[in-house]
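Participant: The following comprises the amino acid sequence and a computationally predicted model.
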Amino acid sequence: MFTSLAGRSVVVTGGSKGIGRGIATVFARAGARVLVTGRDEESLAKACAEIGGDTTFLIADVSSREDCDRMAATAVERHGGIDVLCANAGIFPAARLDAMTPADLDTVMATNLNGTVFAVQACLDALTASGRGRIVVTSSITGPHTGYPGWSHYGASKAAQLGFVRTAALELAPRGITINAVLPGNIATEGLDGLGEDYLTAMAASVPQKRLGGVADIGNAALFFATEEASYITGQSLVVDGGQVLPESLQALEEI
C-alpha cells in the first residue's frame, strides 16, 4: 500500500484534455488538490467539472515564463504550496523536413521543451519548501526510442526533455526534489478522434498487447513517481507503451 497523497498540492500543465486530463483525474481521485492549466478556458472548465474533487484551473501558456510564474503563485495561493508538478503540456503539429519552417520548429520547442523548463523553474521554490517535491515530465517514445515522418521537431523536443531531466535531477537533489519522466506510447485520447477505425486498428496492431493504452495508464505512472515510496528514484524515464518499442521487426509481432 502506497502512502496517501490526499491533500497534496499538484499542478498539471496541459490538463484540459488527453493525457494531462488523465493525469489530473488520477491525482484527484487519490485525494490531491489539483490545479490544471491550459490555453482554452472552455475546455479547462469542462475538464474540472468532470474530474471533480478539489480541482481548479488557470489559463496559462507554458511557453511564457511569466505565465508559469503566475501558475506557481496561483497554486501556492490556492493550496498553500506545491508538492507535485506534472509538466505535461505539449503540442505535436506535423511538418516534414522539406517543408518545416523556422516558425514550425520554434513553436514546438517553445511549448514542449521551453515550457517544461519554465514550469520547473517557476515551481522550484514551492517544491523545495514542500520538503518532498516531485516533478514528472511527460515525454514520449517518439524521439527517445522511435521516429515518425513529420514529427522530427516533436521527436527532438521529447528527446531533449530527457536530457533536461537527467541534469535537473542532479541540481535538484540537494533540494529534496526528484524529477522523472513518463514516456507514453500509443494512447487513446481525443486527438485520435476522426482518424477512423482503420487507423486505430493499425496503431493497435503495432503494440504487442494489441490495444491502445488509456490516459489513466500514464496517470498511474505519474502518481507512482509522486509517492513517498518513489523518493529514491530520480533522473529516470519509464516507458508506458504496452511493449511497442520491443519488437525488432514486424515479423516479431507476427510470431506472437
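Facilitator: The structure has been received and is ready for your questions. Residues are numbered from 1 along each chain as shown.

Participant: C-alpha from now on. contacts and neighbour counts both.
Facilitator: Noted.

Participant: count of residues packed around residue 39?
Facilitator: Using other C-alpha atoms under 10 Å, residue 39 is surrounded by 16 other residues.

Participant: who are the neighbours in contact with it?
Facilitator: The contact partners of residue 39, by C-alpha atoms under 8 Å, 6 or more residues apart in numbering, come to 59-61.

Participant: Residue 136 belongs to a helix, doesn't it?
Facilitator: No. Residue 136 is assigned strand when assessed by DSSP: H, G, I helix; E, B strand; the rest coil, not a helix.

Participant: shouldn't it be in contact with residue 83?
Facilitator: No. At 11.3 Å, residue 136 does not count as touching residue 83 under the criterion of C-alpha atoms under 8 Å.

Participant: Check the protein for its longest helix and report it.
Facilitator: Counting by DSSP state H, the longest helix found in the chain is helix 152-172.

Participant: ok, residues contacting the next helix or strand after it?
Facilitator: Next along the chain after helix 152-172, taking DSSP states H and E as the criterion, comes strand 178-184. Residues outside strand 178-184 that contact it (C-alpha under 8 Å, 6+ apart) are 133-141, 162, 165, 168-169, 172, 218, 221-222, 225, 231, 233-241.

Participant: Would you map the strands across the protein?
Facilitator: 9-13, 33-38, 55-59, 84-87, 134-138, 178-184, 237-240 (DSSP state E).

Participant: any idea how far residue 172 is from the residue lying closest to residue 224 once chain neighbours are set aside?
Facilitator: Leaving aside its sequence neighbours, residue 224 sits nearest to residue 230 (C-alpha to C-alpha, 6 or more residues apart in numbering; 6.6 Å). Distance from residue 230 to residue 172, counting by C-alpha to C-alpha, to the nearest Å: 15 Å.

Participant: ok, these two, which is more surrounded?
Facilitator: The residue with more neighbours, out of residue 230 and residue 172, is residue 172; 19 against 14, by other C-alpha under 10 Å.

Participant: let's bring in a second model and compare:
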Amino acid sequence: MAIAGKTVLVTGAGAGIGAALAVEAAGGGAAAVVAVDIDAAGAEATAAAVRERGVAAVAAGVDVADAAAVRALVAEVRAEHGPIGAVFSNAGVAVGLGLHAPMSLWEKAWAVNVRAHVHLAQAVLPGMIRDGGGHFMITASAAGLLGLPGDAPYAVTKQAAVGLAEWLACAYARHGIKVSALCPLGVRTGLLMPAVAAGHPAGLAVAELGPILEPAEVAACAVAGLADGRFLVLPHPEVAELYAKKAADPDAWIHTHASTR
C-alpha cells in the first residue's frame, strides 16, 4: 500500500469522507495519522478512532483556508513525525445557491474548495520533493467533472479543484509525486443528505445519477486509487461514462441539462 509505514495527513477529517479516510489510512498500515479540521472536537474524535486501531494519531483544529496556519501545521507535523508521505486534501463546503449567491459565499467556496488545496500543496510539496516523493490527493467531486445544478459556487470551484490537481500532477510528476483527484458522486454525509431531504435541486440531481455511497466505501476507493497511482479516482463507475459522454458532445450535454441549471 502507498501509505504503509508513512505519516498521513487528512484535512476535513472531523466527519464524513475525511474521517473515513483517516480510519482507512490506519487500516492501510499508516505509521501515523494527522486528522485536521476546523472543528477541533471532530478532529479529535477521528484521531481517537484511529488510535483505537493501534495507529498513532493526533488532531489539529486548523482552518485550512488560513495559509499561515497551514504552513505552521505542516512544519509541526514534519518536526514531530518526520516526512509526510501522503496527503488527503479533503476539506470542502457547499453553498446550495446559484449565480446570485452572496459574494461572501462565493468567497468561502473559493477559499475552502480551491485555495485551501493550494495552501496545503505549497506547504507540503517542497518537503515531499526533498524526501524523494509522495502522494497528494484532492477531494474534488463528480461535480468537478459534470457540473451540478442548483449550486453554482460549488460546481465552479470543484471544477477548479480538478484543474488544480491536473496541473499539479503534470508539474510534479518528475519529482516522484503522484497527484490524484477524488471525484465521488453521492456520499452519505452531512454535506449531501440534508439537501436530499429538503428536495434541493443539487441534492436531487446527485441522488438521481447514481447510488449514495457510505464514506467508508469512498475512503477505500481513495486509498486503493492512491496505491495504484491513478489520477482520476472515481468511486462511482458511472461517472466515467457520463464524463466521456459530456466530453464527446458538450453541446448535447448542455442542451440536455439546460432546464435544470
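Facilitator: Done, it's in. What you are looking at is a predicted structure, and each value in this text was computed from that prediction instead of being measured.

Participant: returning to what we had before: would you mind checking the contacts of strand 178-184 of structure 1 for buried ones?
Facilitator: With burial judged by 16 or more other C-alpha atoms under 10 Å, the buried subset of these is 133-141, 162, 165, 168-169, 172, 218, 221-222, 225, 231, 234-241.

Participant: dump the residue contacts of the closest residue to residue 143 of structure 1 other than its chain neighbours.
Facilitator: Distances taken as C-alpha to C-alpha, 6+ apart put residue 155 closest to residue 143 of structure 1, at 3.6 Å, once the chain neighbours are dropped. Residue 155 of structure 1 makes contact with 140, 142-144, 147, according to C-alpha under 8 Å, 6+ apart.

Participant: how about residue 155 of structure 1, what's its match in structure 2?
Facilitator: Using TM-score structural alignment as the criterion, residue 155 of structure 1 maps onto residue 155 of structure 2.

Participant: same thing with residue 117 of structure 1?
Facilitator: Match for residue 117 of structure 1 (TM-score structural alignment): residue 118.

Participant: For that match, the count of nearby residues, please.
Facilitator: 20.

Participant: any idea how far residue 57 of structure 1 is from residue 122 of structure 1?
Facilitator: 17 Å.

Participant: So between these two, which is more surrounded?
Facilitator: residue 57 (24 against 19).

Participant: now that one, nearest residue through space, not along the chain?
Facilitator: Using C-alpha to C-alpha, 6+ apart and skipping the chain neighbours, the partner closest in space to residue 57 of structure 1 is residue 36 (4.7 Å).

Participant: got it, and residue 114 of structure 2?
Facilitator: residue 161 (5.5 Å).

Participant: my guess is the one you found meets residue 137, correct?
Facilitator: No. Counting by C-alpha under 8 Å, residue 161 of structure 2 does not reach residue 137; the two are 10.7 Å apart.

Participant: quick one: the helices in structure 1?
Facilitator: Counting by DSSP H, the helices of structure 1 are 18-29, 41-51, 65-79, 102-109, 115-130, 152-172, 197-205, 215-226, 250-254.

Participant: Packed most tightly, which of those helices would that be?
Facilitator: Counting by mean count of other C-alpha atoms under 10 Å, helix 18-29 has the highest mean neighbour count of the helices of structure 1, with a mean of 25.

Participant: what's that helix aligned against in structure 2?
Facilitator: Under TM-score structural alignment, the match for helix 18-29 of structure 1 is residues 16-27.

Participant: average gap between the matching stretch and structure 1?
Facilitator: Stretch 16-27 of structure 2, aligned to structure 1 and superposed, deviates on average by 0.8 Å (mean C-alpha distance after the TM-score superposition for structure 1).

Participant: which outside residues touch that stretch?
Facilitator: By C-alpha under 8 Å, 6+ apart, stretch 16-27 of structure 2 touches 3, 8, 10-13, 32-35, 43, 46-47, 49-50, 53, 55, 88, 90-91, 188-190, 215-216, 218-220, 222-223.

Participant: Stretch 88-107 of structure 1 too?
Facilitator: Outside stretch 88-107 of structure 1, the residues touching it (C-alpha under 8 Å, 6+ apart) are 12-15, 19-20, 38, 62, 108, 111-112, 115-116, 136-139, 149-154.

Participant: repeat that with 7 Å
Facilitator: 12-14, 20, 108, 111-112, 137-138, 149-151, 153-154 (C-alpha atoms under 7 Å, 6 or more residues apart in numbering).
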